[in-house]
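Engineer: Here's a sequence, model it:
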Amino acid sequence: MSNDYNSSSFKKLLDKLQQESWQLELLISGFAIFGLFQVMNPLKEELMKAIGNDDFIYRFFIQTVYPALSILLVVLLVHVILRGVWIGALGLRYVSNEIDYDELQYSKKFTDHLTKKVGSFDRYISRLENICSTLFAIAFLMIFYFMAYMLIIGFYILVSNLVELTDIFSSEQQVIFNVYWAFFYFSFALLIFIDFIGMGILKKGNLRPKIYYPVYRFFSIITLSFLYRPLVYNFLDQKRTKWLATFILPAYLLISFLLSSFSKQHSNYLTTTGDSSAIYANKGNYEDVIDNSEDLIDFATIPSKIITTSYLPLKIPFTTFKENAVFEKDSTLKPNKDERGYGFNGKSMSIPGLTLSIGNNKDVEQQKKYLNVVNNMYEVLIDSTIVEKEFIYTTNSNGRLQFETFLDISTIGKGKHLLHIVGPAGDNELFKKKIKIDTLVTIPFWHYKD
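Structural biologist: You can find the predicted model right below:
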């Protein structure tokens, strides 16, 4: 069969598929809902890993994908429910046909009102059909909206990183470039957003389109708009659906923002958030109660609130700030080229069945020097007594780098104790980043020997 969209045979095929599309809608919605329920928890776990690993790019990707999939899940659930109502209405029509208002024997006032407002049963079925088809299309259009947002931010990050990799600017010049690049780029992105909210307001008139057209073309390319542009304009040329297609995303963001601040307060004085202290134990400091899918690990962790051994394992997760503090303390360790972040590693490459490593081992002496700085950088106290420690580095079950040591607590008494860690902390003064020495965490625990 010819797939020429102007041919009569192709139009007949589309009309036939349109009439039977509800079956495909239900089939796709069912599989999509099942898959989305399966993937939401793993995404949460990946988000916690990204936050814990200080991985900004991966974190941004997950934080963009997660709400997009949440919207898709909610809209598809509503679609399935309404499509079920539609099927039920069709079945009822087969049994009882139209609504007979005379049979109800209501007064003329109510009969006239219901005839006007409710109307015929066929009109109800038709409206349900339109709503279901619109919801099904809008669900996937939301995915493209979030994809466009992610690509806009991603392009900015890509250009910034590429310019930084070329080493054509000094560190100070790179900061200046990033500021100007961000200003111009997001100023143009703001025009795209204004045009989106205004339903094409910058495409109207005589002068505005001439100025806006190059910006529109540029962002059309980087957002891959050719994939979903026909969907957008098909919504915008209808009075009822254009409002839905334009404002469903801002409405979702506004509702999410408002709901994020809504919670139940259990007490006027006691809270369930905050850092551990002498009177509060944050579960992010205790490994036995941390839920990897929902909880963020705090600055440091110990195995449990109750310690029954003569030693206390202490783990401090690695962060970029801690390494910057090492460089601040010993500038000889600062490399000429910062290798942190994403990039191609030519020292280790692999294909199925073959792995090639070329001098991938780091200098052990430099690692020892690095760890020596870490050990001198942090002071560990139990109650008010300084405790000897020697950090090594390792990885946890999620592959995150961390510093680990074991503290001798054989001489401390039974009962409650406070573990203090003192070291460098960030201190932002306007745009100047300073490092100050402060108590970074206080963790209460109870010691009872076996």
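Engineer: can we go C-alpha only for contacts and neighbour counts from here?
Structural biologist: Fine.
Engineer: Helices along the stretch 151-300 of the chain, start to end?
Structural biologist: All helices of the stretch 151-300 of the chain, identified by DSSP state H, counting those that start in this stretch, fall at 171-197, 207-222, 229-236, 241-260.
Engineer: what's next to the second one, contact-wise?
Structural biologist: Okay, so that is helix 207-222. Outside of helix 207-222, the residues within contact range by C-alpha atoms under 8 Å, 6 or more residues apart in numbering are 151-152, 155, 188-189, 191-192, 202-203, 226.
Engineer: And this one, please, so the two structures can be compared:
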Amino acid sequence: MDNPRPEKNRTGWLEHLEAESWSAELIISGAAIYGSFQLPWLLTKLINYSLLNFSDDILEIMYLVFTYLTFTISILMVNFVMHFVLRSLWVGLIGLSSVFPQGINEESETFSKSYLQQLKHDFGDLRGYNEKIDRVCSIIFAFSFSFAMIFLSIAVLVLAIAGIAYLIHQLNQNIPINLVFFSILGLVLLPGILNGLLNHKKFRDKAWVQKIHYPILFKAVSRVIFHVFFEPVYYINSIFITNFKKSQYSLRVLAYMALVLPVFAVVFIQSNAIFANKDYYFNYANREDRFYPIHYEDQLGESQLIQNPTIPSVQIEGSGLNLFLPLPMREETRLYQKYGAYSNDPQLSASENTLQSRAWFKEQAGKYFHIEVNGKKYTPSLRGYNHRNAYEYGFLTFIPASLCKEGENVIYIQSEYQVEGKKRECYLPFWYSNR
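Structural biologist: From the prediction side, this is the model:
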């Protein structure tokens, strides 16, 4: 049997690896900055797909998923930029130390002797300053992955519970998805709350607490919450928590989150995640007294999600204009709730029932949308259409010139989508000229 490697050699190898780890950190951090700045684009794609294909009850749950994913991305972006900047500074200081190994020159005549001594006392030698930056870089690198894994774990957990809630709802339509979801989530989080309470000095040394505190309330439940990330998350965080004072660690976390929150806000708003909130969706761009770029196709960005009725431009010339009425799944669900679903006719073939179903759906859509042009009701012919921007499904119709007047016009649209008994409204002002 081979003899195990001596402890001294193993320790020396580890120390050498730690000393040389900065180069790997710098390479990984640089690549991670590039990768993390691509993540908001992928998040937006995921959110746009969800907004078009999920109903309100599912989107309410997905809103939590989007929030935690946005935190994960924001943490990675902030941490890797901070780490790269500080590690680059550290490399620069290493080079500087080879030129000026003594650091601050106390023999300089630039300042008084007292001034130089105080300067040296506050900043120390160059080696000590380098070591300080090196420690900060190493902490940031571990901290970034730890917090990112925490938020990613919670997002995956929420998504898994949402899937279970959806399956239960499919088995029994009378049970609301949200009720099932929050009930399961509460059961999962309850042991974590108890774990925090039992860690109080008043309880933690009691025999019955010690039997359940670590093995059940901590280890077993945490494996469910953090699943594949359990070991790295708790190992890294336990190192931080046990090596910093509780108040010191809490203040650093709060200060760090204050740094992350502005980035989170920007990523969250640009990703369209806010539209998962039905109140925001209901009230967005619904004022009569202003123009919204989202209502005009020539002002839309490439692949921009619409979710609002649109016309070609704020200035219309010619014989009339097209009007696009989007119908995301949240509104389609409302349509079926109000008008029911098409029932197949047993006397018809499958293809004939398909045609009848499409005709029925088109008829119900005509009832679902109430349209007025300059205060006069207009009942147009609707055609199914997928908009080129985000392949968003809805209906395309035409507003003839006979309904328009020279100068300012307003198209008013009301759908049966409701929040607190109020129907969703939209105003599309435009200027028209028949020349």
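Engineer: Just give the TM-score of the two.
Structural biologist: For this chain pair, the superposition-based TM-score is 0.78 by TM-score structural alignment, normalised by the length of structure 2; 402 aligned residues with a C-alpha RMSD of 3.9 Å.
Engineer: quick one on the thing from earlier: is it possible to get JSON lines of the helices of the stretch 151-300 of structure 1 that adds mean neighbour count?
Structural biologist: Output for the helices of the stretch 151-300 of structure 1, formatted as JSON lines (neighbours: other C-alpha atoms under 10 Å):
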{"stretch": "helix 171-197", "mean neighbour count": "14"}
{"stretch": "helix 207-222", "mean neighbour count": "13"}
{"stretch": "helix 229-236", "mean neighbour count": "15"}
{"stretch": "helix 241-260", "mean neighbour count": "14"}
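Engineer: Quick one, which of those helices gets closest to Asn324 of structure 1.
Structural biologist: Closest to Asn324 of structure 1 of the helices of the stretch 151-300 of structure 1, according to C-alpha to C-alpha: helix 171-197, at 14.9 Å.
Engineer: Give the other helices and strands that the closest one contacts.
Structural biologist: Applying 3 or more C-alpha pairs under 8 Å, 6 or more residues apart in numbering; DSSP states H and E, we find helix 171-197 of structure 1 packed against helix 121-166, helix 207-222, helix 241-260.
Engineer: how far does that helix sit from the chain's center?
Structural biologist: The chain centroid and the centroid of helix 171-197 of structure 1 are separated by 22 Å under C-alpha atoms, centre = their mean, to the nearest Å.
Engineer: any idea of the angle it forms with helix 241-260?
Structural biologist: Helix 171-197 of structure 1 and helix 241-260 are oriented at 130 degrees to each other (axes from the mean of the first three to the mean of the last three C-alpha atoms, to 10 degrees).
Engineer: separation between Gly421 of structure 2 and Pro176 of structure 2?
Structural biologist: Using C-alpha to C-alpha, to the nearest Å, one obtains 19 Å as the distance from Gly421 of structure 2 to Pro176 of structure 2.
Engineer: likewise Arg127 of structure 2?
Structural biologist: With distances taken as C-alpha to C-alpha, Arg127 of structure 2 is found 63 Å from Pro176 of structure 2.
Engineer: Could you do Phe141 of structure 2 as well?
Structural biologist: According to C-alpha to C-alpha, Phe141 of structure 2 stands 42 Å off from Pro176 of structure 2.
Engineer: Would you mark the buried spots in stretch 123-138 of structure 2?
Structural biologist: 125-126, 130, 133-134, 137-138 (16 or more other C-alpha atoms under 10 Å).
Engineer: In structure 1, which residues correspond to it?
Structural biologist: The alignment of stretch 123-138 of structure 2 onto structure 1 (TM-score structural alignment) spans residues 118-133.
Engineer: Determine how far stretch 184-203 of structure 1 lies from the middle of the whole chain.
Structural biologist: Counting by C-alpha atoms, centre = their mean, stretch 184-203 of structure 1 comes out at 24 Å from the chain centroid.
Engineer: I misspoke; the intended subject was stretch 312-332 of structure 2.
Structural biologist: Put simply, stretch 312-332 of structure 2 sits 29 Å off its chain's centre (C-alpha atoms, centre = their mean).
Engineer: Stretch 200-217 of structure 1 too?
Structural biologist: Relative to the chain's own centre, stretch 200-217 of structure 1 is displaced by 32 Å; criterion: C-alpha atoms, centre = their mean.
Engineer: Then stretch 371-390 of structure 1?
Structural biologist: With C-alpha atoms, centre = their mean as the basis, stretch 371-390 of structure 1 stands 36 Å off its chain's centre.
Engineer: again, but for stretch 21-37 of structure 2
Structural biologist: For stretch 21-37 of structure 2, the separation from the chain centroid amounts to 22 Å (computed by C-alpha atoms, centre = their mean).
Engineer: Give me the residues contacting that stretch.
Structural biologist: 73, 76-77, 80-81, 83-84, 87-88, 141.
Engineer: change it to 10 Å
Structural biologist: Stretch 21-37 of structure 2 is contacted by residues 15, 38, 72-88, 90-91, 134, 137-138, 141 when judged by C-alpha atoms under 10 Å, 6 or more residues apart in numbering.
Engineer: Of the residues you listed, which belong to helices?
Structural biologist: Residues of the contacts of stretch 21-37 of structure 2 located in helices (DSSP state H): 15, 72-88, 90-91, 134, 137-138, 141.
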